[in-house]
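Sequence and computational prediction follow.
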Amino acid sequence: MVKVGIDKIGFFTSPYFIDMTELANRRHEEPGKFLIGLGQKQQAVIPPTQDVVTLAANAANKILTKADKDKIDTVIFGTETGIDNSKSAAIYVQALLGISKHARSFEIKQACYGGTAGLQMAVEHIRLHPDSQVLVLAADIARYGLQTPGEATQGGGAVAMLVAAEPRILEIEDKRSFYSDNIMDFWRPLYRRDAVVDGHYSNNVYIDFFKQTWQTYQRDYHCNIDDFQAMAFHLPYTKMGLKALRSIVNQSHHPERLLAQFESSRVYNACVGNLYTGSLYLSLISLLANSETLQHGDLVGLFSYGSGAQGEFYSGRISEQFDRRPLKTDMEAMLSKRQKLTISQYEEMYQAGLPLSGGDKQFDTASDHSPFILEGRHEDQRIYRQN
């Protein structure tokens, strides 16, 4: 069987962030509640000149060549921060990037699971059509509202993955397990910009779904935890993944190895925050870039979760061609260039953006030097520009 998986991967987030200690102090909370209890150090703040379309386009722009754009025959966009109830965000990105108009483009929604659904669809497509390529996008802006219990788990960004045969990063195995149930742990009605969440309930469901999918995977594929060199998790905040790992790590003869790899996998998430569909894949980037012990051929487990709810556990092997150094250099350069906002500046930026009530809006774009930006809205149409 042809090897299929992630050939290229890119990440983009806002050039602005806040410090979680400063947020805790402003909210009259102990900083340890955010730094240790949640495992978060910083949080990306998305300006009004960026939305999921521009975030995804900027992420993909970092990895795609002209040859890639000509070869891509499918664009799949996983998001729960949709910009339209009808038209997909994928169509906008396809046009902004100049991807072949002969490609299929569509959007997938199932809370934070959409990116994984898109990745698995892409893998199956390449197995049938090994000469083609698929662009998978996972982009979101996590919002719970100012001075709410969920405020400390906000953030945003985008991951772009080019899926192809003979991949140079991660070979996706044809092994996966699922678990789903109709529950109300997190949702966002059409009339709200901010999500509604039952935090404690969602935490419990997340761990339950992880155990369900992990146990099914073990049973179906006759494996054990020590077959895996590392595990990557959906990380709306990094402590959540650690709780899930701790629920099974006693099954391992080498628990310290898995725990050390987890620390590598949460470095960037702790500095960016929650990006919903992209959170698992930012964690994967963090693992690949920061682990000094992963080797070619090592098996990595991946747990994806989307509230409402859908869980999936699947596996991949590090490609023989993988080199972590360019990925680490790019990530650290981007994160180091960000500007720290005061809490007052963050609050002002948070409340900017396109109003749900409609109407024309023109943004001041002078300070956003990203390759792709959102200029505003005119006659109910979003206006995008390439710098």
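Thanks, I have the structure now. Numbering: from 1, shown residues only.

CA atoms for contacts and neighbours, from now on please.
OK.

Distance of R176 relative to Y217?
R176 sits 6 Å away from Y217, going by C-alpha to C-alpha, to the nearest Å.

where do the contact lists of the two overlap?
F313, Y314 (C-alpha atoms under 8 Å, 6 or more residues apart in numbering).

Hmm, T13 is touching Q43, no?
No: look at T13 against Q43 with C-alpha atoms under 8 Å: they stay out of range, at 10.4 Å.

can you list residues touching both of the two?
Counting by C-alpha under 8 Å, 6+ apart, the common neighbours of T13 and Q43 are V272.

Which SSE is immediately downstream of the helix or strand encompassing I172?
Take DSSP states H and E as the rule and I172 turns out to sit in strand 170-180. As assigned by DSSP H and E, the chain's next helix or strand after strand 170-180 is strand 186-187.

Identify all contacting residues around that next one.
Outside strand 186-187, the residues within contact range by C-alpha under 8 Å, 6+ apart are A111, A195, V196, V197, D198, G199, S202, S307, G308.

Structure two is appended below for comparative analysis:
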Amino acid sequence: MQIGIDQLAFYTPKTYLDLVDLAHARGEEPDKYRIGIGQYEQAVIPVTQDAVTLAANAAVKVVNETNRDQIAMILFGTESGIDHSKSAAVYLKRLLNLPDNLRAVEIKQACYGATAGLQFAHDYVRLHPDKQVLVIGADIARYGLNTPGEVTQGGGAVAMTISAAPKLLNLDNETAFRSEDIMDFWRPLYRTEALVDGRFSENVYIDFFKTVWLDYQRQTNRTIADFTAFAFHLPFTKMGLKALRAVLPEADAEQQKQLKTNFEASRQYNRRVGNLYTGSLYLSLRSLFDNAVLKPGQRIGLFSYGSGAEGEFFSGTISEQFDAQQSRQRFSEFFSSRQQLTMAQYERLFSQQLPDHDVLLDVTHDDARFVLAGIKHDQRQYLDRNKA
């Protein structure tokens, strides 16, 4: 029985910053960001969007009347949770009008949370092949204005349905994972911006990738020759390129060329959106599906990494039903419709934060279906414009 990713959708607001403008404003050469970091643009998230609304705006693209009653679980990976106690998945379940007889759980381990959800979903569907699981990765990456991490900010959400007989990717059963208590990135409960030891985190990322890649090879007896492409967690796209270069010598010249070409396809969306934390790997996978020349049966390797730290290498084969044409068109339309912000607009939007008390937000500048309208009696007020 084949189990894997049936649908994979993405959402981020239309407001974005061109990193050439950011470089000029911060006294840096644009190529430091465009080539050295591998980023061109980054999404800027308004105060009327949070992890829940981002997830809902992505999930409505994969949840409809044909599969609504099949969904037995929501697994919501995020490190941008809105409550110390209540799961973001419960809010999402209501916004999507899903049945009450399902599980709704939030998962946290830095950028790895959505992958944990994917693997749990895989095991569940194996036992319940008539059901589907909705897996979410939704985050807002914030490091602060005029900080070293500013260039790697961003945000958005991916939504995946995991099912039997999937239309996109059949997941292999074998997987290799590793976890260690490492302080390369963290955000204490009292902070809205993350703390990161950048160079150390890059080294840990590469070390984890090489370790789980070797473990995967020992388990499966597969080699790099068995892979058409790799998709990576991309906090910034140069990071994935560094990981790919660590294993390229294992491939012959022809395959090295193919792997590099497909990596370029896999980072097209990420370099224009920025860091998604839990959703980053899966936006890269979506970009690979849409921008590479792929065929059913080809094997894709995926590397997930969450600082703190946890890493996993797993794989899957392209489904016989694979067709990326509609997704490719939607992304093309999305990028052409975005609103570029000036530096002043970006800094003003970035600095708007929810207060610690009740507030009514102006949602007229946010055209999303789901928005955060404010706080009342310490409860977030979500608006579905289709029901307003």
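That came in fine, so what should we check first? As the structure is a prediction and not an experimental result, all values here were calculated from the model.

Please work out the TM-score for the two chains.
In this superposition the chains share a TM-score of 0.98, using TM-score structural alignment, normalised by the length of the first structure; 383 aligned residues with a C-alpha RMSD of 0.7 Å.

hang on, the earlier thing: tell me the buried residues in the strand holding I172 of the first structure?
L170, E171, I172, R176, S177, F178, Y179, S180 (16 or more other C-alpha atoms under 10 Å).

cool, and stretch 83-95 of the first structure?
S88, A89, A90, I91, Y92, V93, Q94.

And for stretch 23-35 of the first structure?
By 16+ other C-alpha under 10 Å, the buried positions in stretch 23-35 of the first structure come out as L23, A24, P31, F34, L35.

Checking my notes, A232 of the first structure in a strand, right?
Yes: assessed with DSSP: H, G, I helix; E, B strand; the rest coil, A232 of the first structure lies in a strand.

wait, doesn't M183 of the second structure sit right on G306?
No: judged on C-alpha under 8 Å, M183 of the second structure makes no contact with G306 at a distance of 11.4 Å.

Same drill for the two, tell me which one is more crowded.
Set M183 of the second structure next to G306 and count neighbours by other C-alpha atoms under 10 Å: G306 wins out with 23 against 14.

okay if I get the buried residues of strand 170-180 of the first structure as TSV plus distance to P255 of the first structure?
Below are the buried residues of strand 170-180 of the first structure laid out as TSV (distance: C-alpha to C-alpha, whole Å):
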residue	distance to P255 of the first structure
L170	23
E171	24
I172	24
R176	23
S177	23
F178	25
Y179	25
S180	28
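
Out of those, flag the one nearest to R257 of the first structure.
Within those, the smallest distance to R257 of the first structure is 20.1 Å, found for L170 (C-alpha to C-alpha).

which residues touch the closest one?
So L170 of the first structure contacts G5, I6, D7, G316, R317, I318, S319, F322 (C-alpha under 8 Å, 6+ apart).

most neighbours, which of the residues you listed?
Counting neighbours by other C-alpha under 10 Å, G5 leads the contacts of L170 of the first structure with 29 neighbours.

That residue: what secondary structure?
Relying on three-state DSSP, one would call G5 of the first structure strand.

Let me see the ranges of the helices in the stretch 201-350 of the first structure.
Using DSSP state H, counting those that start in this stretch, the helices of the stretch 201-350 of the first structure run over residues 238-246, 255-265, 269-272, 279-290, 324-336, 343-350.

Any chance of a markdown table for those helices, columns distance to H125 of the first structure and mean neighbour count?
Formatted as a markdown table, those follow (distance: least, C-alpha to C-alpha, whole Å; neighbours: other C-alpha atoms under 10 Å):
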| stretch | distance to H125 of the first structure | mean neighbour count |
| --- | --- | --- |
| helix 238-246 | 30 | 20 |
| helix 255-265 | 28 | 19 |
| helix 269-272 | 30 | 25 |
| helix 279-290 | 20 | 27 |
| helix 324-336 | 26 | 14 |
| helix 343-350 | 39 | 15 |
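
quick one, which of the ones you listed is nearest to I126 of the first structure?
By C-alpha to C-alpha (comparing all of those), the closest turns out to be helix 279-290, at 19.6 Å.

I'd like the helices of the stretch 201-350 of the first structure as CSV, with distance to Q386 of the first structure appended.
Formatted as CSV, these follow (distance: least, C-alpha to C-alpha, whole Å):
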stretch, distance to Q386 of the first structure
helix 238-246, 34
helix 255-265, 32
helix 269-272, 24
helix 279-290, 25
helix 324-336, 19
helix 343-350, 22
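
so which of those comes closest to A230 of the first structure?
Taking C-alpha to C-alpha, helix 255-265 is the member of these nearest to A230 of the first structure, at 5.5 Å.

mean per-residue distance, the closest one to the second structure?
Compared with the second structure after the fit, helix 255-265 of the first structure shows a mean deviation of 0.4 Å (mean C-alpha distance after the TM-score superposition for the first structure).

Packing partners of that helix?
If you count contacts as 3 or more C-alpha pairs under 8 Å, 6 or more residues apart in numbering; DSSP states H and E, helix 255-265 of the first structure packs onto strand 230-233, helix 279-290.

Break down the stretch 1-150 of the first structure into its helices, ranges please.
Using DSSP H, counting those that start in this stretch, helices in the stretch 1-150 of the first structure cover 20-26, 31-35, 52-61, 66-71, 89-97, 114-128.

number of nearby residues for D123 of the second structure?
Residue neighbour count, defined by other C-alpha under 10 Å, stands at 13 for D123 of the second structure.

Kindly apply the preceding question to Q381 of the first structure instead.
12.

What is the equivalent residue in the second structure for it?
Mapped onto the second structure by TM-score structural alignment, Q381 of the first structure lines up with Q379.

how far away is that match from C111 of the second structure?
Using C-alpha to C-alpha, Q379 of the second structure is found at 27 Å from C111 of the second structure.

Excluding chain neighbours, what is closest to the residue sitting nearest the centre point of the second structure?
Centroid-nearest residue in the second structure: G279, 1.1 Å away (criterion: C-alpha atoms, centre = their mean). With sequence-adjacent residues excluded and distances taken as C-alpha to C-alpha, 6 or more residues apart in numbering, G279 of the second structure is closest to G137, at 4.4 Å.
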